[in-house]
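In: need the 3D shape of this:
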Amino acid sequence: MAFTSKTLGLARAAITAAGRAVDAVIRTLTAAWVRAWDALTAPFTTALDALLAGREDWPGRRTIETDPALQQALGDAAAALDTLAELTATEATRAASAATERAAADQAAIIDSQLPPGRATMTPRPGGFHQRAIDAINTRAQQRIISLTRPLSRDADAAMRRELVRGVQVGRNPRDSARRMVKQVEGAFNGGLTRASTIARTETISAYREAAAAIQDASRDVLAGWTWLAELSDRTCIACWSRHGTDHPLTEPGPQGHVNCRCSRAPRAMSWRDLGIDLDEPEDDIPNAEAAFWALPRATQLRIMGAARLELFDRGAVAWEDFAQLRDNPGWRPSWNVTPIKDLVSR
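Out: Prediction:
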């Protein structure tokens, strides 16, 4: 059951590959959002220039809602957002499907790396029950993605309209005020991109994890469970740091990380002797997260944990495992998040 350096390398490579696929989707979506807004900038600028000409104050809601040029620009933006939402669903579904399909080979390689040379695993290859499980996961992922992207254009459109009603201070140069408002509307429009990126990343990684869990369950005759692996860097939140290296039964879903979490579940093989192999195993190479954290420069520790949490940790007021808290997320799923400072103080 030792996680060798090869095991860790394969596990990291697997989740990195899934992450790169998501990054490619996000680049595609970002480029599409930029092109869409580029086409909308002139109509919004022209409409607002005309609306503010000669005015010293921001127009009221009724004026905004009845201005033909501005409403045309908003209608064009809504249509563009509908198209972008459809693109998000298509690209995210494609990435999630590719992630599930590669899970079998990834999991087989990770399991094999923990066993003596020549010991083959029972990890299933494409076909039969395995393929039916993957097909079911793909269907669920597609349904989730469609459900999540459906309100994307509606919400971004509502945000744009709120910005217009809220307005900006109109100074001596209404043209400058119009351009400031165009920037605010652009921010609301691009809020759709932020949400689309989160959907693509979270659902692709979730689909990969579900597929990995299905493959691991089919290989339970050689597995003791799964281990939570996090990237131990200053880009990783302290909740994921504290969950790193924890062991879980195969029946437990996960890792149930927060939105945009990049952690992975790595299958942990039974000990060689439990498998009937009378050989000594190599040492376990999985790094101790707490020890790795203390070895970091102080500035990096502060970036990861924050001053208040680090002060509590320094004086032993909280334990390493206290930094992660499982919380319900209505409409999504329970997830491990960073424990709020007020909850740490009250322990």
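In: every contact and neighbour count from this point should use C-alpha atoms.
Out: Will do.
In: contacting residues around residue 21?
Out: residue 95 (Cα atoms under 8 Å, 6 or more residues apart in numbering).
In: after the host helix or strand of it comes which helix or strand?
Out: When elements are assigned from DSSP states H and E, residue 21 belongs to helix 5-52. Next helix or strand after helix 5-52 toward the C-terminus (DSSP H and E): helix 61-66.
In: so what's the gap between that following helix and the chain middle?
Out: Its chain's average C-alpha position is 38 Å from that of helix 61-66, according to Cα atoms, centre = their mean, to the nearest Å.
In: which positions within that helix qualify as buried?
Out: residue 64 (16 or more other Cα atoms under 10 Å).
In: how far off centre is the helix holding residue 21?
Out: 14 Å.
In: can you tell me the closest non-neighbouring residue to the spatially most central residue of the chain?
Out: Nearest to the geometric centre of the chain sits residue 260, at 1.9 Å (Cα atoms, centre = their mean). Sequence neighbours aside, residue 202 is the residue nearest to residue 260 in space, at 5.2 Å (criterion: Cα to Cα, 6 or more residues apart in numbering).
In: second chain to compare with the first, below:
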Amino acid sequence: MTVTNNVAALARELRRVTDNMLNLPEVELARSWVNAWDAVEQDITGALEELAAAADGKRVPAWKIGQKQRIVNALEALSEGMQEALGEFASTIQDVTLPNLLEQVDEMQKRMARAQLPLGAAVGYTFTQADKTAVTAIVRRVTEQIVSPLLELPAMVDQAMRRELVRGVILGENPNKVAARIIQATKDQFTGGYNRATVITRTEMHDAQRSAAQAFEEANSDIISGWVWVAALDKRTCRSCIAMHGTVHKPSEQLIDHHRGRCVRAPLVRPLKELGMRGSVDETPMQTGEEWFNTLPEGEKLKTLSGGAKNSASARSVLTALENGDLKFSDLSSLKTHDGWRAARHATTFKELEKKAARNAS
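Out: Sure, this is the predicted structure:
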């Protein structure tokens, strides 16, 4: 038993709601990030050009770069800019985005559950609110996994930028070219801080959305028997998520997606007979990931397996193994552990898949 296409569409709507809630805070963070860099780029560039010109084709000692006052001042300004921007971003996520998201999850879970009930029963059914302890735990995790790491980012980015700056070696090159190369490498490290902030936030906010859904399901176990994994099934969807799409799980199980994973859990209502309800409902099941994959032309199957690459020998090998029965579709997803983070499902590597297919074929 699985959910219908209508319920799957509502689950994907919840995913879009989650993404959209993060868009505005991220735009504001990006604007602050760009402004912070623009304010100091000229100072760093000028200081590097001065050092390069004075070196007259010789190596500039790392200590000279690190002690150049214009560079010191610029790095301090960047660090302050990052701290201010991330502090505001973290506060918005914690105080505005998260509470709104939890409200949306509660509403969407009810809509998905009602969509599986006869009209008369759906209109009058009253759901139980999620346990306050569970909601408190979600808020605490957001603080631990988003707010705290974000506030630690400026020091990490500052160290990375300093490493790039002191790598400046003058070997007879044009001083301006040397400065340009170093400034770009330093800027890349600074931009990486923004990217890291958005990855952390999107990953953990989707986790918070799924945890809130789980709390709702467990509070309403009298009517909800489990949940169904719903993936986006678009060009960005990895083979792991496609393999998991449509799988049915117990309420106590977590949906442990990969970094920036967008998958959603849809509540699965108990059979009407078990609930003592009469009436008719749409019982047309949504496609599983495997069923959806099998409808694709061969070229699209290969691109899907390889993450967009058109010609991949490994993807063709895996596709052949799937068609021959040497691999199960579920083999495309693997559970992997991470230091300092929870376990997560990832696409099984081609190397692992080809080894398994060879073993099964022998």
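In: thinking again about what came up before, so what's the residue nearest to residue 260 of the first structure up against?
Out: Here residue 202 of the first structure is in contact with 259, 260, 261 (Cα under 8 Å, 6+ apart).
In: nearest to residue 248 of the first structure, of the residues you listed?
Out: The nearest member of the contacts of residue 202 of the first structure to residue 248 of the first structure, counting by Cα to Cα, is residue 261 at 17.8 Å.
In: where do the strands of the stretch 151-300 of the first structure begin and end?
Out: 223-229, 247-248, 264-269 (DSSP state E, counting those that start in this stretch).
In: want to throw these into JSON lines with distance to residue 135 of the first structure?
Out: Listed next are these as JSON lines, based on distance: least, Cα to Cα, whole Å:
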{"stretch": "strand 223-229", "distance to residue 135 of the first structure": "23"}
{"stretch": "strand 247-248", "distance to residue 135 of the first structure": "25"}
{"stretch": "strand 264-269", "distance to residue 135 of the first structure": "20"}
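In: so for residue 66 of the first structure, which of these sits nearest?
Out: So among the strands of the stretch 151-300 of the first structure, strand 264-269 is nearest, using Cα to Cα, at 51.7 Å.
In: show me what the closest one is packed up against.
Out: Helices and strands in packing contact with strand 264-269 of the first structure are listed as helix 5-52, helix 68-112, helix 174-218, strand 223-229; criterion 3 or more Cα pairs under 8 Å, 6 or more residues apart in numbering; DSSP states H and E.
In: quick revisit: with the second structure superposed, average distance for the helix holding residue 21 of the first structure?
Out: Taken against the second structure, helix 5-52 of the first structure registers an average deviation of 1.4 Å after superposition, with mean Cα distance after the TM-score superposition for the first structure.
In: that helix vs helix 68-112, what angle?
Out: If you take axes from the mean of the first three to the mean of the last three Cα atoms, to 10 degrees, helix 5-52 of the first structure sits at 180 degrees to helix 68-112.
In: residues contacting residue 255 of the first structure?
Out: Here residue 255 of the first structure is in contact with 209, 228, 263, 264, 265 (Cα under 8 Å, 6+ apart).
In: so what's the residue count around the third one?
Out: For residue 263 of the first structure, the number of neighbouring residues by other Cα atoms under 10 Å comes to 25.
In: then the first one?
Out: Other residues near residue 209 of the first structure come to 24 when the count uses other Cα under 10 Å.
In: hang on, it packs against residue 264?
Out: Yes: using Cα atoms under 8 Å, residue 209 of the first structure is in contact with residue 264, at 7.1 Å.
In: how close does the residue nearest to the centre of the first structure get to residue 286 of the first structure?
Out: Applying Cα to Cα, to the nearest Å, the value for residue 260 of the first structure to residue 286 of the first structure is 23 Å.
In: residue furthest from the geometric center of the first structure?
Out: Outermost residue of the first structure with respect to the C-alpha centroid, by Cα atoms, centre = their mean, is residue 54; its distance is 47.1 Å.
In: contact partners for it?
Out: residue 174.
In: let's see it at 7 Å
Out: Under the criterion of Cα atoms under 7 Å, 6 or more residues apart in numbering, residue 54 of the first structure has no neighbours.
In: also residue 241 of the first structure?
Out: 230, 232, 289.
In: residue 240 of the first structure contacts residue 230, correct?
Out: Yes: using Cα atoms under 7 Å, residue 240 of the first structure makes contact with residue 230 at a distance of 6.1 Å.
In: so for those two, which residue has more residues nearby?
Out: Counted by other Cα under 10 Å, residue 240 of the first structure and residue 230 do not tie: residue 240 has more neighbours, with 26 against 23.
In: tell me the contacts of the more buried one?
Out: residue 230.
In: and it, how far is that from residue 327 of the first structure?
Out: To residue 327 of the first structure, residue 240 of the first structure is 14 Å away according to Cα to Cα.
In: check residue 342 of the first structure too.
Out: Applying Cα to Cα to residue 342 of the first structure and residue 327 of the first structure gives a distance of 15 Å.
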